[in-house]
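Participant: Sequence isn't available, so here's the structure alone:
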């Protein structure tokens, strides 16, 4: 079975911790039977997420997210086949750093100051994947 990976960025309509907890719990419950793994990073109401798994399941999951009224300004950043998973065994990793307290050497705070549309125009395609891999060590799985 070919593996597929899709990354996107969105803004949450009215972000709060309860909403994020619900989103992550629902994702974990739905993703496992669909063989979806991935990572979600939320900072100041913006989400960057990578989904990986069978292509049809990834597109179906992204379609559900895109029609979710809690999200707006949803922009697909990348989508392509991959040889192996970056987030093996994670039904959905999750990390929410405090704004301005990023723990990566490249200090990614600037990314979350851009709109999703600006990200597509100005940021290299593999950046979302790299960011999420960097935060993986701090994620709750």
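Facilitator: Happy to help now that I have it. Note that the coordinates shown come from a computational prediction; the quantities given were computed from them, not determined experimentally.
Participant: From here on, just use CA atoms for contacts and neighbour counts.
Facilitator: Will do.
Participant: OK, contacts around residue 132?
Facilitator: 39, 40, 41, 48, 49, 50 (CA atoms under 8 Å, 6 or more residues apart in numbering).
Participant: Wasn't the third one part of a strand?
Facilitator: What it means is residue 41. Yes - counting by DSSP: H, G, I helix; E, B strand; the rest coil, residue 41 is found in a strand.
Participant: Put this next to the previous one:
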């Protein structure tokens, strides 16, 4: 997961934020749920979500470029949001790089809407947008 985060999510950023130790700490937290998609014996993608008192935070989502547009990312998000509904939580939030048009279009197709602009969010140098979806409407 950490290597996929570094190579597919954190590309071009000066510091590796989601290194193996941090991923491990996150996964050991009771409120974190992780899911991995495997295809042909290899890891095709993964996602991490943190469950709060009133909503959930999609922390990380990555799908290998060769596996994209095959429904893997959608499947990961749908599995996690179904888990959120079971927990009685109906709002999911996430942050994504402002320049990542492909990811923003992916989330828009899943019903996410922009709720904030976050200048300098990534390592003080790159903007993010906060996206949210109301799971009660989905």
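Facilitator: Everything's here; your move. Predicted, not measured: the structure shown is a model, and the values here were computed from it.
Participant: Put one on top of the other, what's the TM-score?
Facilitator: After superposition, the two chains reach a TM-score (TM-score structural alignment, normalised by the length of structure 2) of 0.32; 78 aligned residues with a CA RMSD of 5.0 Å.
Participant: Go through the contacts of residue 132 of structure 1 and say which is closest to residue 26 of structure 1.
Facilitator: residue 40 (12.7 Å; CA to CA).
Participant: Quick check, that closest one in contact with residue 46.
Facilitator: No - here residue 40 of structure 1 does not reach residue 46: they are 10.3 Å apart, not a contact under CA atoms under 8 Å.
Participant: now the helices for structure 1?
Facilitator: Counting by DSSP state H, one finds helices in structure 1 at the ranges 17-31, 55-66, 116-122, 127-135.
Participant: before we move on, back to that, can you add distance to residue 129 of structure 1 and neighbour count and give the contacts of residue 132 of structure 1 back as JSON lines?
Facilitator: Shown next, in JSON lines, are those (distance: CA to CA, whole Å; neighbours: other CA atoms under 10 Å):
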{"residue": "39", "distance to residue 129 of structure 1": "9", "neighbour count": "27"}
{"residue": "40", "distance to residue 129 of structure 1": "10", "neighbour count": "24"}
{"residue": "41", "distance to residue 129 of structure 1": "11", "neighbour count": "22"}
{"residue": "48", "distance to residue 129 of structure 1": "9", "neighbour count": "25"}
{"residue": "49", "distance to residue 129 of structure 1": "8", "neighbour count": "24"}
{"residue": "50", "distance to residue 129 of structure 1": "7", "neighbour count": "27"}
